[in-house]
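[1] Dropping the sequence and predicted coords here.
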Amino acid sequence: MIEALPLFHRIAGQPVIVLGSGAAADAKRRLVERAGGEAIDELQGGIDRGARLAFIAHDDLASAEADALRARCAGLLVNVTDRPALCDFTVPSILDRTPVLVAIGTGGASAGLAKQLRLRLEGLLPQRLGALARALESARAALRARFPVADDRRRALDAALAPGGTLDPLVDGSADRVEGWLAGAGGAAAQVIEIVLRSADPDDLSLREARWLGTADVIRHEAAVPAAVLDRSRADAVRQLIAGDAPLPDPGDAPAATVIVLRAPR
């Protein structure tokens, strides 16, 4: 089970309360302004203007608790710097490839860990990853025309964006290939993949197995397959419970591009 629900909140042109002084408060103001919001440094004034978020960066605990209570009672979501127990939300470390944003959070456990993970990912994700996202956005109408059925569109994109695919997002220059790919894109053939788990630990999945789970349309699984493993699949993938001796379906009868059959550890 995840401990917090990750969300991206649009605040461009909106008032956001930021209380406090010093480096922590200044950092929150810069963050708000970077996202296009207007930082308001007075609690009641921000409430009156319809603010929905409040960042509180007081050094004094009593002041932080009092302002957090006032803001929360007014219906705002509250973040209190360095005090996770007082927070309705936490601020992740952000890797910016606009419009692609990668947010890394630890639930307030360690901002330093989140930062170091972001720095590692910085070297993996090309600078022009955002350009690929924009190109795909511009190609939406053409993609719908080429693949009118939503499942067909998803399968075509999955194949193109997969490792080694025409639009592999980790290969710089993929944005320049979108138009050509769409002109020659073909449908993805159905496939059935069986995974017999080695243990109940999802970290024991191979990288290839994890990628299959992350892109499969249908997950057929035995009752003993752990929820932690099933959670590695797409949130919108169809899940079907099967008996332990259920045979593999014929690929010709597969209702989707990729059907995963998950077997519990033997």
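    That came through, no problem.

[2] okay, CA-based contacts and neighbour counts for the rest of this
    Will do.

[3] how about the nearest residue to residue 209, chain neighbours excluded?
    The shortest distance from residue 209 to any non-neighbouring residue, by Cα to Cα, 6 or more residues apart in numbering, is to residue 195 (7.4 Å).

[4] isn't there a strand covering the one you found?
    Yes. According to DSSP: H, G, I helix; E, B strand; the rest coil, residue 195 belongs to a strand.

[5] since we're on it, how many residues are nearby?
    Burial measure for residue 195: 16 neighbouring residues, criterion other Cα atoms under 10 Å.

[6] Quick check, it in contact with residue 261.
    Yes. Shown here, residue 195 and residue 261 form a contact pair, counting by Cα atoms under 8 Å, at 6.1 Å.

[7] ok, residue 169 - contacts?
    125-126, 129, 132, 161 (Cα atoms under 8 Å, 6 or more residues apart in numbering).

[8] okay if I get those as TSV plus distance to residue 182?
    What follows is the contacts of residue 169, written out as TSV (distance: Cα to Cα, whole Å):
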residue	distance to residue 182
125	23
126	22
129	18
132	13
161	12
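
[9] among those, which are in helices?
    Counted as lying in helices by DSSP state H, out of the contacts of residue 169, are 129, 132, 161.

[10] Can you tell me which of these lies closest to residue 180?
    For those, the minimum distance to residue 180 (Cα to Cα) is 13.2 Å, reached by residue 132.

[11] ok, now which ones touch the closest one?
    With contact taken as Cα under 8 Å, 6+ apart, residue 132 is in contact with 169, 174-176, 178.

[12] mind redoing it with 7 Å?
    Residues near residue 132 by Cα atoms under 7 Å, 6 or more residues apart in numbering: 174-175.

[13] ok, and for stretch 84-101, which residues are buried?
    For stretch 84-101, a neighbour-count test (16 or more other Cα atoms under 10 Å) marks 86-93, 95-97 as buried.

[14] So which residues of this structure form helices?
    Under DSSP H, the chain gives helices at 23-34, 43-48, 61-73, 111-122, 129-138, 140-146, 150-161, 178-184, 207-215, 227-230.

[15] Residue 59 and residue 239, how far apart?
    49 Å (Cα to Cα, to the nearest Å).

[16] thought the residue nearest to residue 209 was touching residue 259?
    No. Here residue 195 does not reach residue 259: they are 10.6 Å apart, not a contact under Cα atoms under 7 Å.

[17] residue contacts, the closest residue in space to residue 52 that isn't next to it in sequence?
    Spatial nearest neighbour of residue 52, chain neighbours left out: residue 76 (4.7 Å); criterion: Cα to Cα, 6+ apart. Counting by Cα under 7 Å, 6+ apart, residue 76 touches 52-54.

[18] which of these has the most neighbours?
    residue 54 (29 neighbours).

[19] another one to put next to it:
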Amino acid sequence: MEFLPLFFDLKNSNVLIVGGGEVAKRKASLLVKSGAVVHLISPEIKADLVELIVSNKGVITKDVFSEEFVKNKRLIIAATNDQAINKHIADLANQLNTPVNVVDQPELCSFIFPAIVDRSPIIAAVSSGGSSPVLARLLRAKIETVLPSTYGRLAQLAEKYRDKVKLAFSDVNKRRGFWEKILSGPVSEMVFAGKEKEAEQLLKETLDSKESPKRELGEVYLVGAGPGDPDLLTFKALRLMQQADVVLYDRLVSQPIIDLCRRDADFVNVGKARANHLVPQDDINQLLVDYAKKGHRVLRLKGGDPFIFGRGGEEIEKLAENGVPFQVVPGITAAAGCSSYAGIPLTHRDYAQSVRFVTGHLKDDTSDLPWSELAYLNQTIVFYMGLMGLPVICKKLIENGMPKETPIALVQQGTTPNQKVIIATLDTMVETLKTQEVSAPTLIIVGEVVSLHDKLKWFSPIKDLNIA
């Protein structure tokens, strides 16, 4: 082990930074967060660095370095672009037995800055000992994905009851067991869900009874899985996916995303296709209630966003009626994901002042839409679930005044390796599809912004088809 990881308490401590550039600013930002009083010296100092130091009660000296500045400092950081000065600072610090860090010269350092994941008061730090700072940052990014920001609030709650738990459990092993059950059970889940008052009440009750907190009623996580690319999942979605006991998923959820769920969970396919509902919606709603009432943590995984043509509202209505707790995690809706991956900015200001999301068929399978409003110029229209109704869509838009030369795009399986984009016009798209194989899920985008596809496309695993 090249360096022993330690955590310094620097509150109200004087620390020295020599240097006035961007690197010095990064170090100063960390130090002021820790409550240190930063003394910074350099002939030239960035204006925003001066602001940072002064606003946090630090001291600025615009001058060349001299030995007097190293005295009475808890830490010293050399961040100049002159290696000779940096070495001189390190030598002086070592003579005074003061910890010193020399930026990009680990051989001169008595301590180094790790890559930090800040969930105060929980802090995780990763270091390569100076051998590969980039690798340390990449590892930090991985840790970021599994440490929700709410861990800090969970730690604060634990700190609040630490002394009371000590009094209640004199035996160290029993005390440790109590905290393990609290921090990995319903109390922690309530904190993560933002129900901190309920979490504290349950902790109190559990402490009074000296028993493990019980989950008499489960919870449902309504999670948007996005349009297909697993990298588009939110941190919160991933965390809930990995702790659910039961997973109900739609056919629009890609297999790579399903594979990220907890491996030993029970998986239930409730996928729906047009005119072929594997499990009717009312039955899905009831399944969520039934599983939760058995005490399960239930993941309802839906393609895109649950509240944009995803029937998420119907599902949580049923949960609310039955007193079942739930959380909703937004996902990237297909319109945003597919248009971005197709290089079609929905609201480019030179082409569109508004965008409308429209379902291709309503609950009773009709397409009774306000066509005159949709045919409005300088507007982008995105049709969900409109592939079967495409001939009607094109015909009605032209009949209501939209120029037949208006570009239209079909994006099949957007954001995935199987993405396919077909570009034509309102007048030619139906004929074009007679020679193309297209299947759901497919998103339809209508408007002048579609003309930017050729110029802005950046993701094209399958050759796009452009047909005038």
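    That came in fine, so what should we check first? Everything numeric in this text was worked out from a predicted model, so none of it was measured.

[20] out of the ones in helices among the contacts of residue 169 of the first structure, who's nearest residue 23 of the first structure?
    Nearest to residue 23 of the first structure, judged by Cα to Cα, of these is residue 129 at 31.3 Å.

[21] neighbours around the counterpart of the closest one in the second structure, how many?
    Aligning on TM-score structural alignment places residue 129 of the first structure opposite residue 151 in the second structure. Here the number of neighbours of residue 151 of the second structure (other Cα under 10 Å) works out to 20.

[22] which ones are touching residue 151 of the second structure?
    By Cα under 7 Å, 6+ apart, the neighbours of residue 151 of the second structure are residue 119.

[23] any idea how far it is from residue 2 of the second structure?
    29 Å.

[24] one step back: looking for the alignment partner of the residue nearest to residue 52 of the first structure in the second structure.
    Match for residue 76 of the first structure (TM-score structural alignment): residue 98.

[25] do the same with residue 9 of the first structure
    Using TM-score structural alignment, residue 9 of the first structure lines up with residue 8 in the second structure.

[26] what separates its match from residue 123 of the second structure, distance-wise?
    Per Cα to Cα, residue 8 of the second structure is found 12 Å from residue 123 of the second structure.

[27] now do residue 392 of the second structure
    57 Å.

[28] Then residue 371 of the second structure?
    55 Å.

[29] again with residue 399 of the second structure
    62 Å.

[30] Equivalent analysis for residue 337 of the second structure, please.
    The gap separating residue 337 of the second structure from residue 123 of the second structure is 33 Å, by Cα to Cα.

[31] Please apply the same query to residue 21 of the second structure.
    Distance of residue 21 of the second structure to residue 123 of the second structure, given as Cα to Cα: 27 Å.

[32] likewise residue 164 of the second structure?
    Residue 164 of the second structure is 24 Å from residue 123 of the second structure, where distance means Cα to Cα.

[33] again with residue 36 of the second structure
    Going from residue 36 of the second structure to residue 123 of the second structure by Cα to Cα gives 17 Å.

[34] do residue 35 of the second structure as well
    Between residue 35 of the second structure and residue 123 of the second structure the computed distance is 15 Å (Cα to Cα).

[35] same thing with residue 110 of the second structure?
    As for residue 110 of the second structure, its distance to residue 123 of the second structure is 21 Å (criterion: Cα to Cα).

[36] One more: residue 40 of the second structure?
    Counting by Cα to Cα, the gap from residue 40 of the second structure to residue 123 of the second structure is 26 Å.

[37] And residue 446 of the second structure, by the same measure?
    48 Å.

[38] for residue 162 of the second structure, same thing?
    Note on residue 162 of the second structure: its distance to residue 123 of the second structure, by Cα to Cα, is 19 Å.

[39] likewise residue 143 of the second structure?
    11 Å.

[40] what residues are up against the counterpart of residue 89 of the second structure in the first structure?
    Aligning on TM-score structural alignment places residue 89 of the second structure opposite residue 67 in the first structure. The contact partners of residue 67 of the first structure, by Cα under 7 Å, 6+ apart, come to none.

[41] how about a cut-off of 10 Å?
    Residues in contact with residue 67 of the first structure (Cα atoms under 10 Å, 6 or more residues apart in numbering) are 19, 43, 54-56, 58, 73, 78, 80.

[42] Farthest-apart pair in those residues, please.
    Longest span within the contacts of residue 67 of the first structure, Cα to Cα: 58 and 73, 18.5 Å.

[43] okay, the two: which has more neighbours?
    Neighbours per residue (other Cα under 10 Å) separate residue 58 of the first structure from residue 73, with residue 58 holding more: 20 against 10.

[44] What range does the helix or strand containing residue 336 of the second structure cover in the first structure?
    In the assignment (DSSP states H and E), residue 336 of the second structure maps to helix 334-341. Using TM-score structural alignment, none of the residues of the first structure align to helix 334-341 of the second structure.

[45] Check which element follows that helix along the chain.
    That would be, after helix 334-341 of the second structure and using DSSP H and E, strand 354-359.

[46] helices or strands up against that following strand?
    Taking 3 or more Cα pairs under 10 Å, 6 or more residues apart in numbering; DSSP states H and E as contact, the helices and strands that strand 354-359 of the second structure lies on are helix 371-374, strand 379-384, strand 442-446.

[47] Determine which stretch of these is the most buried.
    Each of these was scored by mean neighbour count; the highest is strand 442-446, a mean of 25, by mean count of other Cα atoms under 10 Å.

[48] matching residues in the first structure for that one?
    Against the first structure, there is no aligned range for strand 442-446 of the second structure (TM-score structural alignment).

[49] what's the helix or strand following that strand packed up against?
    Next helix or strand after strand 442-446 of the second structure toward the C-terminus (DSSP H and E): helix 453-456. Using 3+ Cα pairs under 10 Å, 6+ apart, the elements in contact with helix 453-456 of the second structure are helix 334-341, strand 420-425.

[50] count of neighbours near the aligned residue in the second structure for residue 119 of the first structure?
    Under the alignment by TM-score structural alignment, residue 119 of the first structure pairs with residue 141 in the second structure. Residues near residue 141 of the second structure, counting by other Cα under 10 Å, number 14.

[51] My read is that residue 141 of the second structure contacts residue 125, right?
    No. Counting by Cα atoms under 10 Å, residue 141 of the second structure stays clear of residue 125, with 11.2 Å between them.

[52] which neighbours do the two share?
    Joint contacts of residue 141 of the second structure and residue 125 (Cα under 10 Å, 6+ apart) are 115-117.
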